[in-house]
Structures are given as structure tokens and as C-alpha cells.
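Trainee: For reference, the sequence and a predicted model appear below.
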Amino acid sequence: MEVFNAYNILLSPTNILSTLLFLTIVIAWTFFKSSSLPDKRDVALFRRNVVYKLFFSFVFGLFYLFFVEQGGDTFSYWTSSGAIKKLLFHNFDNFWEVMTNPPTTERLYGLFNYNTGYPYRFIYLEEESFFVAKILAFFRIITFDSYFACTALFAFIAANATWKIYTITSQLGIFNRRLLPVFVLFLPSVAFWSSGVSKDTVVFVSILFIIYYLYKVLKTPGPFFSKLAYWWWLLFFTVIIYHTRPFILYAMLIPLILMYSTSIINKIQSFAILRLLIKSVIYVGITGAFVYVIAYFSAVDLLNSSSALSDAMIVQQDFEQNTSVYGGDDGKRYSLGEIEYTPVGILKVVPASIIAGIYRPFLWEALRPSLIFNGLESVFFVALTIWFFVNKFRFRLKVIQSNEILMFAAGFVLVIAFMAGFTSIIFGVLVRIRAPLLPFLGLILSIDYKSYMSLLIKEKQESEV
């Protein structure tokens, strides 16, 4: 097994040269791509976006190398990917068997050996984590085993994913022009947790690309074959999420239904009754399913019917009770109180879970270096949430209901906030799981009345011409 050594990762000649090479490639490609953007204001914004992601991804890597014991999970993924890469060149048949079959103890000790090294057992035997190691093995090959060269590539991919969302949202003309880039491109905690070499980056990037390509499918006119490339990338990133963090895919199901149904409703311009009927059927169906679960399922039925909820209960109880492993009440964890694992019992903690998933850690709970960005952001989000409800709330609600991306955002924020707040218990886990929801929460909070009215006036003038 590869021994943890920060010097070999950071300062060996090969790693330094590879890092400089790929940083040069990333920066050159950034300047090349940004120079072709039609809006010159976006040129500097795109470049700042890439530099911002590079900075925080390198901070993430250095933090784990020097301040987390044995490099934490990022080095565990890195070590495991190294064993896979060596297996490729040592014995292709064994490599292919590892890549195409589920992990077992027999394969772990039968296919890997002293020459290839061994992946970490806890990484290999969890299919989702080992899938991330497989992805990293590809990046290790093309970057000559340089951790920070891989970091530069991950940051560049994350920057492009966030830019995709920024392009489609900035064109809508309904958001505050100052807040929009902050939420989508420049949130510090999101850049820190979701730009470096980690599972969180893979998941975050995949979520953004799914939304982007689904939106392109919904908005691009023409037959199915004209959208084939969009469908391909949509399927590609769906598969990646399914293999890395499948509960996120399940959590996206209802928000994606809301997004798709809103698109259908918006295309029906002349039949107000039909639009109302479709909207009512969707909302009643979702509400009815929820009420049915609450009214008729016992705790045992509910847990047995949902492996995701059963796993969530196990994770929640493990984090809550195992203080010898995860730490005690020294500022690292929070509590939702006593939880009854019944439909009604879980319903009672939904508000507290959602609040925790969105706003915690509060500033006074985030005094450690790894959480300080989250504490400062919580102040920002609380203030904007209050403003959201007290300033033209009905207008904002109407805008959300009429926009595909905002309907997805509203559903996604609530579902992920509940899941993160309910299961995490530890602040360090919470801030990583909930990071993908923050840009979408920002979209909702940055709806701007003046921008929306300017858009209506512009559309009216164009229609009159």
C-alpha cells in the first residue's frame, strides 16, 4: 500500500513538473475559451471563476495533506487509484476484472499484490467509493501520478460546470446581476469542498451538468436526433451519480419531475384551464403520496420499504451515538433531539432538519478553520432569506412556479437539506453533503423584482416591433 508522504505528493520533481504543465494547460485553455465569449464582461468573469476554483482546490489539497491525519479520505482515494493504475500495466486481465465486477474480499487479495499495492479496504469494499477511485486512476495516468495536477483538472472541470449553470441562468434576466455570480460561481465553501480531488466534486459536477443538459433538451427546438449529444451527456452524468452517491439521484427525482412538468406547462400558452389542470395533478399527486406514507405506513413498513431511509437511520444513529470515533459535544456535532423512526416522528423533525441542512453551522458553531466559510455564509443566507419573505414574497413565489430551473431548485434544496440535516449530525459531514444545494438556494434568493420588470418591458417592446 502506498505510504502517506506529503513530500512525495507535493515536492518530488515529477509532481512539480506535472503540476506546472497542467496548470499551464488549464490557464491557456481558460484564456482561449474566454476570448471567444460574445459578452466581453463574461471574459474576465470566466477567468476569475477558474482562478477561484484553482485557488480553493489547492487549499483543499494542502489542508488535507498537512492538517488532516494521514491525508483523510482524499488520500485514501488517491492511494486506491494508484493500485488500480499499477494493476492496469501489471496485469490487464486482472485490471479488467476489477473494473467490471463488484468488489469482493477475494478479488481484493487475489488480484492485487505487492507489486501493484492494495487499495484501502474500506474504499474498495464500498462500491461508490471505489468507483471514485476508478475515475481517479484515469486522471493519474494522464497526469503522471501528480496529485496537484489532478487537482488542477478537477478545478477546471468544476469551474466549467458552474459556468454552464451561470450561462443559462444569466440569460433569464430575472436575477440580481451582482448576486447571481456570487451564488453560482464564487461561494467559498462550495469551491473548497467541491473543486478538489474528492467524491464531493464528482457528485457536484455531475448534478450541475445534468441540470444544464436537461435544460438544453427542454429548451432546444427540433426533433430528438438534433438533441442526441445532450441526451448522451445527460445519461453519462446520471450514471456517474448513480455509481458515486445514488441517494442524490433519488433526491433529484421529484425536483426533476417539477422541472419537466413546468416546461410542459410553459409551452401551453392558450389553454389556461389545461395548464391549471396539469399543475394541480402534479401537486396533488406529490402531496397525496406523502400523506399516504404518513397515514398508512408503520415504522417497520417505512424502513423496510426504503433502503435509503433505513440507511439514513443507521447513519444518523451511528453519528449520534459513536462519540468515541466521531468526537463528543465539543463543537463538532449538533442534535435534532429525540427522534421516533415513524412517519409522524420523522415528520416532526423535518423543519429542524431542513434548517440545519441549509443554515448550520451558525457563526458561533463554526469557529474552526475548516468551517469558518460556512459560518460566514450562514449569516449571509439567513439575512437574504428574511429579505426573501418580507420583500415581495408573492411575486418571487410566482416567478419560481413559472421557471423550470427555479422549480428544480426549490425541490432540490428542500430534499437535500432534509437529508443532509437529518443524517449528518457532524458539522464536517453536513457541510460537504449540503454543498450542492447552496448555488440553487442562491438562485432562489437572488430573484430580483427590478430585473424581472425590465425583462417584461423589453419583451413587450420586442413584441410590438
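Mentor: That came in fine, so what should we check first?
Trainee: all contacts plus neighbour counts: C-alpha atoms, from now on.
Mentor: OK.
Trainee: what helix or strand does residue 50 sit in?
Mentor: Residue 50 belongs to helix 40-67 when elements are defined using DSSP states H and E.
Trainee: now do residue 89
Mentor: Per DSSP H and E: residue 89 is located in helix 72-90.
Trainee: what angle separates the very next helix or strand once past that helix from helix 72-90?
Mentor: Next along the chain after helix 72-90, taking DSSP H and E as the criterion, comes helix 92-100. Using axes from the mean of the first three to the mean of the last three C-alpha atoms, to 10 degrees, the inter-axis angle of helix 92-100 relative to helix 72-90 is 140 degrees.
Trainee: any residues touching helix 92-100, and which ones?
Mentor: 84, 87-88, 107, 111, 134 (C-alpha atoms under 8 Å, 6 or more residues apart in numbering).
Trainee: which one of these has the most neighbours?
Mentor: Per-residue neighbour counts (other C-alpha atoms under 10 Å) across the contacts of helix 92-100 peak at residue 84, which has 29 neighbours.
Trainee: wait, it sits on residue 136?
Mentor: No - with contacts counted by C-alpha atoms under 8 Å, residue 84 stays clear of residue 136, the gap being 9.2 Å.
Trainee: relative to helix 72-90, how tilted is the helix holding residue 50?
Mentor: Using the same axes, to 10 degrees: helix 40-67 against helix 72-90 is 90 degrees.
Trainee: next, the one to line up against it:
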Amino acid sequence: MDLKDLFLTPFYLALFYGLAFAVRKRFTNSLTKKYFIPALSVKFLGAISLGLIYQFYYGGGDTFNYYLHTKIIYQAFGDSFAAGLKILTTNGTYEPSIVRYTGQMFWWEPDSTEMFVVKIASLLGLLCFNTYTVIALFFAFISFCGMWAMYITFVRIYPLAYKNLAIAVLFLPSVFFWGSGLMKDALCIGALGWVFYGFYHVFIVKKSLLLASLLGSLGAYIVISAKIYILLSFTPPALFWIFNENNARIKSATARLLLKPFFLVAGAAIAYVAATNLTAGDKRFDVEKIGERSKITQEYLSEYVTSGSAYNIGELDGTLGSIVKVAPQAVIVALFRPFLFEARNPVMLLSALEATFFLYLTLSLIYKTGFFMSLKLIASEPILTFCFIFSIIMAIGVGTTSGNFGTLVRYKIPLMPFFLSALFIMQNKAQGARRRIKKAPLIAQGRTSPQAA
């Protein structure tokens, strides 16, 4: 960060807020309007805070590595527009005409997910004199658009919980902090919101098909290009939701019962085929090699962490069987840790407080509702089934590969809005059920009292 950040940031903030106020009426209703500007504001706060913490607390990090690459590309555009354009359109291969620039980029390689983010940041940098903070604000704004799409989708599914859903999707500190700045996470959490919006409107309610298809496709492209494992976690529960919806529309109870196993098997098969086709040949996420990659990644991150935040969930030997074995511990780590006594720095303490809240809310819901009644409620509500399956699949993935809490807190943010939203919807439904149970005797008494008289 330098002086141009101080001068240009207020100007671009004013532009973003002006745009937000101009479009707020179109994308909100009487229930959601009051959250629109505050939600955008915390995204901007997260973007700026992320840069400051990485600069003054960590002394560098990924966000400045992205910016370093954008500076090189910005210089290339300054020297020759053709050279800059060549960098943006080349997929990490050796090109003599631009090697003087690409030779300085340690992320320059074919199919680099980091370079995908760098190229987006570089395009945005052309609009703001390649100012770090303004690029971060652009990322925050893009992320906010996707998160707002996620929020209004949840509200349309279950409007009674709109207040709690705002907390779950828009105001979780870890999500708006790690998911706002010049980072891969900001693009991915926003893109996931578009995927969720597109999926729900195209396949479930079948409304706004053109817009939903465009947003869903754009979100899927970004996720595939940056963090494909998010889409791999999303696909199985999404397909299960589709089959559940189709199964529910069958009028005959006998036919529903007979066809449900078929839908489950077909959904699992389609999900597996989709996952293998999406990742075939990918050295990082190939489904056939996922166990091996999890082992390597976990060992690397655990070995090189220096903040004392490493955790151990058991030994991974490179097979899928070992992942299944440690899966329960991975879920607990991703959803409910670090515990408060495991926090080693202020950033980890923030994550620990959220994890404690998740644990408290989960246990209190199960206690008040009952374990088997909770399972019945989850199974009976497609949105709850989807959210919990997605959260568990992703928790297993990030819990087994992270190896330390510092990495985990970033990797798990895509699942956090879905898990907490599901908890809040469950809480609302359970409270409604308890109120109906309490009212039932009074209603019955009211009906019988005239006869008794």
C-alpha cells in the first residue's frame, strides 16, 4: 500500500456506494432492504482490513503475491498493450515475446489457479491505476454480489428466518474478512452464491431461467477455474435435491417409495461421473488421486506451519479408505475447531469464537429438538438436507487437507453460510413446532368447552 491508496480509495468507495444505493431498490424488498448497505460495508471493511493485517501483522502473504503479479502485468501494459494482452490470453506457457515479464512470475504455469485470480485482478487494475486497495474493493464488491444472491435465495426458500439468515450469510466475521480482499477466497465465495442462486432457480423453482442460467454458469466457471473442489462438494447434494424434488412430485406413495432408491443410485452415479470428468488429468484434484493429494497437502501444510496452529486428525496413507477413517474427526475440526484454548493469535481467536458459537447452536438444537427428531427434520426438508450434506462433504475435504488452523479458517468459509443457515432454519422450524404443540391443548379445550357448558 502506498499514497495512491489513500487518495484513490475514498473516491472509488464513493462510486461503489453510489452504485449500491442506485440498485438497492431493484435487488431488495421490505424485509431485506435494511441489510443491503451494511452487508456491502462489512465486505469493504474486510477487504481493507485484510490488506492491513497482511502488511502490518503478517508482513506479507498471498494477497500481496497476487498484487506483485498484477504490477508486472500492469507494467507490461504500460510498455506495450499487445504484451499485456498476450499475458492475459496465454495459459502459462513459454512465450518468447513476453518472457521478460512472465519470468518474474513464480505462479506462471499452465492451468494455474493463482494466475486466474491474477488476471482478473490485473483487468480491474487497469481501471484504477493498479491500486491495491481499490482492486481489493472490486473483489469485495464482486463477492458481495454473489453473497447477496445467496442470501435472497435462502430468504425465498424460508422467509421467516430472514434476520438470522442475514447473520449466517452476510455478517459472519470470518466470511466477510477472508472472503472480501484480493484473494482467491473472495471470488470463490461470491461465485458459489451465484451457483446456488442459479441452481435453485433453474432446477428447483424453474423461474428467471435466463438470468439464473447466466449467473450460475458464470459462478461455476469461476469456481472451476479457482477452487474446483467447492463445486465437487456442491454437486452431489445438489443432484440429491433435484431427485428429491422430482420424487416428491410423484402422486403415488407406492411409486415414490419404489423409485427413491433408483433416484439415489442414479444421483450418486451422475455425481461421480461429473466429478471424474471435471477433474480428469488435474494433478491436484483428480478424483482417482484425491487420497494421495490429501496426504501430500496435509503433510506439507503441517510441516511448514510456524504459528503453532497445526492439528492432527490421524494418519493419511494416500488412500480413500484413510480419508473415510478420519472423516468424523475432519468434520469436527472444520465445523467446531479451533476451540478457545487452541487460539494462538487474534485471527485464530476470531475463528475460535465462531466455532464455539457453531458448537453451542448445534448442541442446543439437538438437545431441545431431540436427536432423532432433528434427523427427521433434516430428512424432511430438502434445503436442510442439501446444506448439511454439502457442509459435511466440504468439511471432510478441508479438514483432511488443511493440517493447520490458519489454513483451515480460509478453506472452510464456503461451507459456513450453508451450515449456519441450516441451523437457523432448523431452529425456526423447531420453535414453530413447539408452539403448535403448546397451542393444541388450548385449541382442543376451546372447542370442547361450549359443549361442556
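Mentor: Cool, got the structure. The structure presented is a predicted model; accordingly, all values stated were derived computationally and were not measured.
Trainee: returning to that earlier point: so how much does the helix holding residue 89 of structure 1 differ from structure 2 once superposed?
Mentor: Its aligned residues in structure 2 lie a mean 1.9 Å from helix 72-90 of structure 1 after superposition (mean C-alpha distance after the TM-score superposition for structure 1).
Trainee: dump the residue contacts of the most centrally placed residue in structure 1.
Mentor: With distances taken as C-alpha atoms, centre = their mean, residue 204 lies nearest the centre of structure 1, 2.6 Å away. Applying C-alpha under 8 Å, 6+ apart to residue 204 of structure 1 gives the contacts 194, 435-436.
Trainee: picking that back up, give me the mean distance between the helix holding residue 50 of structure 1 and structure 2.
Mentor: Relative to structure 2, helix 40-67 of structure 1 is 1.6 Å off (mean C-alpha distance after the TM-score superposition for structure 1).
Trainee: Give me the helices and strands touching that helix, please.
Mentor: Applying 3 or more C-alpha pairs under 8 Å, 6 or more residues apart in numbering; DSSP states H and E, one finds that helix 40-67 of structure 1 makes contact with helix 13-35, helix 72-90, helix 147-170, helix 188-193.
Trainee: tell me which strands and helices the first one is in contact with?
Mentor: In this structure, helix 13-35 of structure 1 makes packing contacts with helix 6-10, helix 40-67, helix 147-170, judged by 3+ C-alpha pairs under 8 Å, 6+ apart.
Trainee: and if you look at the third one?
Mentor: Packing partners of helix 147-170 of structure 1 (3+ C-alpha pairs under 8 Å, 6+ apart): helix 6-10, helix 13-35, helix 40-67, helix 127-142, helix 179-185, helix 199-219.
Trainee: Kindly reformat those as CSV containing distance to residue 93 of structure 1.
Mentor: Shown next, in CSV, are those (distance: least, C-alpha to C-alpha, whole Å):
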stretch, distance to residue 93 of structure 1
helix 6-10, 29
helix 13-35, 29
helix 40-67, 33
helix 127-142, 16
helix 179-185, 43
helix 199-219, 27
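Trainee: Which among these is found nearest to residue 358 of structure 1?
Mentor: Nearest to residue 358 of structure 1, of all those, is helix 179-185, at 13.9 Å by C-alpha to C-alpha.
Trainee: For that closest one, give me every contacting residue.
Mentor: Taking C-alpha under 8 Å, 6+ apart as the rule, helix 179-185 of structure 1 contacts 49, 159, 162-163, 165-166, 170, 438-440, 442-443, 446.
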